[in-house]
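Novice: Just need the structure, nothing else, for what follows:
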Amino acid sequence: MSAKNAEAKAHQEHSSPVNKYKAAALVKMSPQLLEWLTKYAAKSGHSRKLECVKGPDGELLFDAEALKSFSAYLAEPWPAEQGKRPNVPSGIEQEIQEEASFGCVICSRPKGEFAHIDPVHNSKNNHPHNLIYLCPNHHDEFDRQKLISKSDVERTKRQVLDARTAIWRAHAGLLDEILALIKQLQAVNVATQKEHFPALDAVKDELLKHIKAHALAPGLKKTAPEFAKKLEVALGDNAAPVEKVIDERAKFLEETGLVDCPLCDGSGSHNNWECPACRGEGTVAENLVGEIDLEPYRQEECPLCNGSGNHNNWECPVCRGIGTVDAYSVNEIDLSGYKQAECPLCEGSGSHNNWECAFCRGTGSVDEGKLEHFDPSDYEQAKCLLCKGRGTHNNWECPICRGVGKVDAVALTDIDLSPYQQTKCPVCKGSGSHNEWECRFCRGVGTVDVAALEHFEPSEWEDEDSDS
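Specialist: Prediction:
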């Protein structure tokens, strides 16, 4: 089967209505969210809903092109009142919480917030692929790029989405989809060995649960009874079910003459898209491997990011952060929309309010095509809520406005003042003086932020008292 034939077959399949599970796998949104989007308009003030039809048995059916079009619509800027963020609708909130198992994807704490991977100042969209659930602490660290980097969050989000997609494919009841499910388990298993995020452990458990459900399902027992039986035994091995299941998949492929797709290596994904050679299934018949023409998919350096995967400090929109593109597509890529223009917010300095400019991410320039989405009202200045415009807090530079005394008005609703509530200084007991000097812990104010108490070590001050 040639790559062109595979693409034609994929197009033929996608031109027919697909059920909710295949639809979910196609756009990487849950069947529950897709159903919600058929009933409610996601964007405030808009009437557009996701189109669908009902099959003879009442099952919702979707058109593949309509799904892709609607996903693109969700990725466009969302309407919002001046100076405010676009509201995240309840259906998408539920989606983001469920994919994170209702806890922060970094630490699994139950109370979280909806964080934008591509900051809302830039993206202005609440597409579920642009949102992730983080606890307040990790949300703050991510926004400030302290301990949690954008690449960490993107990688975790991608792993979770890929795993959920494999689950939805498996729900379609096809043998190749449970093989893809196990292949994804293998990928997540490798990922958890490299970096230990609770969200990945939760996804691995979820994958095992769905693999077990499908191994016991009548459909698989009818299609591949021996494989289903072996999977059931492997899943019952409490010592190492993951390794046993992965091993049974490898044996089954060998016995049935299937191999991992030579283009996507069994993942079903190529350059962050559905693999065109295997149609996202991850496997092909071994005797057809020689007919798959991989030349069109030979990788060449991305002409926009020159192989870095990064464009203006963001994931490159042409290669989706990979750094390479298929050879056949190089001449079709239109770079005109990516010509650089001076950032209208920082006027080329790369800095805004003593921070990296949020609109250009510190580069000082932006794509010309992005200028149409720049709304000056998003960056209107307002007095800092913490320092009341003084620029100082407890005799230090204000940590909210970094000494400027003002902040973007749109950011006011995101400012959490609870860590800055005042409490009596534990060193000077509120006097502002310690050992006849200005108290070093509170800088003579007599009070400190409640958050500062986390860093207070009494033993350090006992030594100082004894020295005096």
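Novice: Please make it C-alpha for all contacts and neighbour counts, starting now.
Specialist: OK.
Novice: how about the closest residue to residue 39 other than its chain neighbours, what does it touch?
Specialist: Spatial nearest neighbour of residue 39, excluding adjacent residues (C-alpha to C-alpha, 6 or more residues apart in numbering): residue 49 at 6.8 Å. Applying C-alpha atoms under 8 Å, 6 or more residues apart in numbering, we find residue 49 in contact with 37, 38, 39, 40, 41, 42.
Novice: Another sequence for comparison is provided below:
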Amino acid sequence: MAFKTLIEAAMHLGLRVETVEHLTKSCPKPGEDRKLKCMATETGPLFDEAELAAYMGYLAQPWPKPKGGGRPHIPKVISDDVKDEAHYGCAICGSMDNGEVAHIEAVAQTLNNAPANLIYLCPNHHAKYDLGFKPSSNISIEVVRAAKLLKRSSRCRILKFEANAAQLLNSMLHFLKDAEKKMGAAADEDHRSIYVAEIKGLMASIPDLTKAAEEAAKKDLLTTEPEKVLAKAAPKLALLAAALTQGATESDIRSQAKSLVDEVDEILIEIDEVDCPHCGGRGQTGLVGDLCSYCGGSCVVTQDKHDAYDRAELDEVDCPRCGGRGQTGLVGDLCGYCGGSCVVSRQMAEDYDPTAIDEVDCPRCGGRGQTGLVGDTCGYCKGSCSVSRDAAEKYDPDEIDEVDCPHCNGRGQTGLAGDFCAYCGGSCVVSHAKRKTYDPSSIDEQECPHCQGRGTTGLVGDTCALCGGSQVVTAARADAYAKKRPRSW
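Specialist: Next up is the predicted model:
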């Protein structure tokens, strides 16, 4: 059984120390009493790793809705934590005006108010992301997840060296150097904006940090020569950081960050840490932000641990249910076995029994997730492809607002050429209301005057030259035919 200190637990959970302390005293979910368990010692509380993992799972489970309905409330301690993580500025652009706590995975579907599912965005990016769920929005879920991972990585580094101002300053300068490099290599504007915002947030904290390093130097608390040299450079670093104005452009920010790092590049303390090879320095894996099983969420490991990394030695294999994708169905439902983690333990893989999962093929679409000829989302499973056994047993086709299209009799096509039905558009079905209002005379289709609606001409069944086998034509085409006479076709 492995135990972690308060700061290590905060790094593990990706939260502020104050938030972790609050969770040991109070449950964030209304009406529930689950608190984060810890063991009191003379040197401070200790946290069992298994309990930390279990509590993260608890926070990610659906939160209770208010009695009057609607979305579950986000407690202040968690919303404040999310704001602090983003340096109180939008995680994407850094704007500090009227920010909003947004959900990464849609709260309407997940009811998940866990900090790992929340991010701080300005109203503009919140609206563009459309509450973090519409794939067609201007800001993709990949961009938002990338921003969340960067914020979490930055916080973990800060927590790791919080007790030593000089080491923290060094770590932040290393992070700035890496962020400035990645900003220049970003694939698109959205990802570049994420690094710009983080650099702005980090540079804003440097003046206070350099002051703390100076104070530590005055008290002879610095133990290594590089730390002392860095502390001497603190005043100049503070001036460089303070020169960054609120309205600075991306070019200004990048230039200032580079100047700041270049100032001490030759004397930066060589801390024995590199990005974790398992998670790529993100600290998380999977679709739901599981803590990396190699670095434990720290984002970094020692060089020796990096060199010794062997994925085969980790107790992780691709989930046998989703093939390591973390999702099932056409609409990206989180896998019912791994819960979106993408991986499971070897024991879980061996124990996997598809019949033990409360999922069966949707009786409406046969597990396809779609109906009709044009791939309409199934009206029963909504594209999930599967439903619970109870839902399958309760399935009643008469309760779904769908009936066979009266124009094509449910085939989705008309004519010999297989044209999509002009009334249902190939869906094969229509709503009851649309069925009642069906009026064939309102559809711009007339029997083809060249083949008299047969779709073919001649003794060998040649495809009609006028309708192309559709058997019908528009009124305008029929009128034109009547005027030009058959010989012109």
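Novice: if we can go back for a sec, which residue in structure 2 lines up with the residue nearest to residue 39 of structure 1?
Specialist: Matched across to structure 2, residue 49 of structure 1 falls on residue 35, judged by TM-score structural alignment.
Novice: Surely its match forms part of a helix?
Specialist: No. Under DSSP: H, G, I helix; E, B strand; the rest coil, residue 35 of structure 2 falls outside any helix and is assigned coil.
Novice: do you know how far it is from residue 334 of structure 2?
Specialist: As judged by C-alpha to C-alpha, to the nearest Å, residue 35 of structure 2 and residue 334 of structure 2 stand 26 Å apart.
Novice: Residue 79 of structure 2 too?
Specialist: The value you get for residue 79 of structure 2 to residue 334 of structure 2, if C-alpha to C-alpha is used, is 25 Å.
Novice: Same check on residue 242 of structure 2?
Specialist: Residue 242 of structure 2 is 45 Å from residue 334 of structure 2, by C-alpha to C-alpha.
Novice: what about the two, which has more around it?
Specialist: Neighbour totals were compared for residue 242 of structure 2 and residue 334, and residue 334 leads with 21 against 15 (other C-alpha atoms under 10 Å).
Novice: wait, isn't the more buried one in contact with residue 326?
Specialist: Yes. Using C-alpha atoms under 8 Å, residue 334 of structure 2 makes contact with residue 326 at a distance of 5.9 Å.
Novice: Mutual contacts of these two, please.
Specialist: With C-alpha under 8 Å, 6+ apart, residue 334 of structure 2 and residue 326 have common neighbours residue 340.
Novice: Just the buried positions in whichever strand or helix holds residue 249 of structure 1, please.
Specialist: Assessed by DSSP states H and E, residue 249 of structure 1 sits inside helix 241-256. In terms of neighbour count (16 or more other C-alpha atoms under 10 Å), helix 241-256 of structure 1 has its buried residues at 241, 242, 244, 245, 246, 248, 249, 250, 252, 253.
Novice: same thing with stretch 59-72 of structure 1?
Specialist: 60, 61, 62, 63, 64, 67, 70, 71.
Novice: Would you confirm that the third one contacts residue 19?
Specialist: Pointing back at residue 62 of structure 1 there. Yes. Counting by C-alpha under 8 Å, residue 19 is a contact partner of residue 62 of structure 1 at 6.4 Å.
Novice: Counterpart of residue 79 of structure 1 over in structure 2?
Specialist: Under TM-score structural alignment, residue 79 of structure 1 pairs with residue 64 in structure 2.
Novice: before we move on, what about residue 140 of structure 1?
Specialist: In structure 2, residue 140 of structure 1 lands on residue 130 (TM-score structural alignment).
Novice: How about that match: what's its closest non-neighbour residue?
Specialist: Nearest residue to residue 130 of structure 2 in three dimensions, chain neighbours excluded: residue 137, at 6.5 Å (C-alpha to C-alpha, 6+ apart).
Novice: what do you get for residue 210 of structure 2?
Specialist: residue 234 (4.9 Å).
Novice: wait, what's in contact with that neighbour?
Specialist: Applying C-alpha under 8 Å, 6+ apart, the residues near residue 234 of structure 2 are 210, 211, 213, 214.
Novice: hang on, the third one packs against residue 231?
Specialist: Just to be clear, that refers to residue 213 of structure 2. Yes. With contact defined as C-alpha under 8 Å, residue 213 of structure 2 counts as touching residue 231 (5.5 Å).
Novice: hey, what's in contact with both of the two?
Specialist: Shared contacts of residue 213 of structure 2 and residue 231, counting by C-alpha under 8 Å, 6+ apart, come down to residue 166.
Novice: These two: who's more crowded?
Specialist: Between residue 213 of structure 2 and residue 231, counting by other C-alpha under 10 Å, residue 213 is the more crowded of the two (28 against 25).
Novice: quick one: that one from residue 368 of structure 2, how far?
Specialist: For residue 213 of structure 2 relative to residue 368 of structure 2 (C-alpha to C-alpha), the value is 61 Å.
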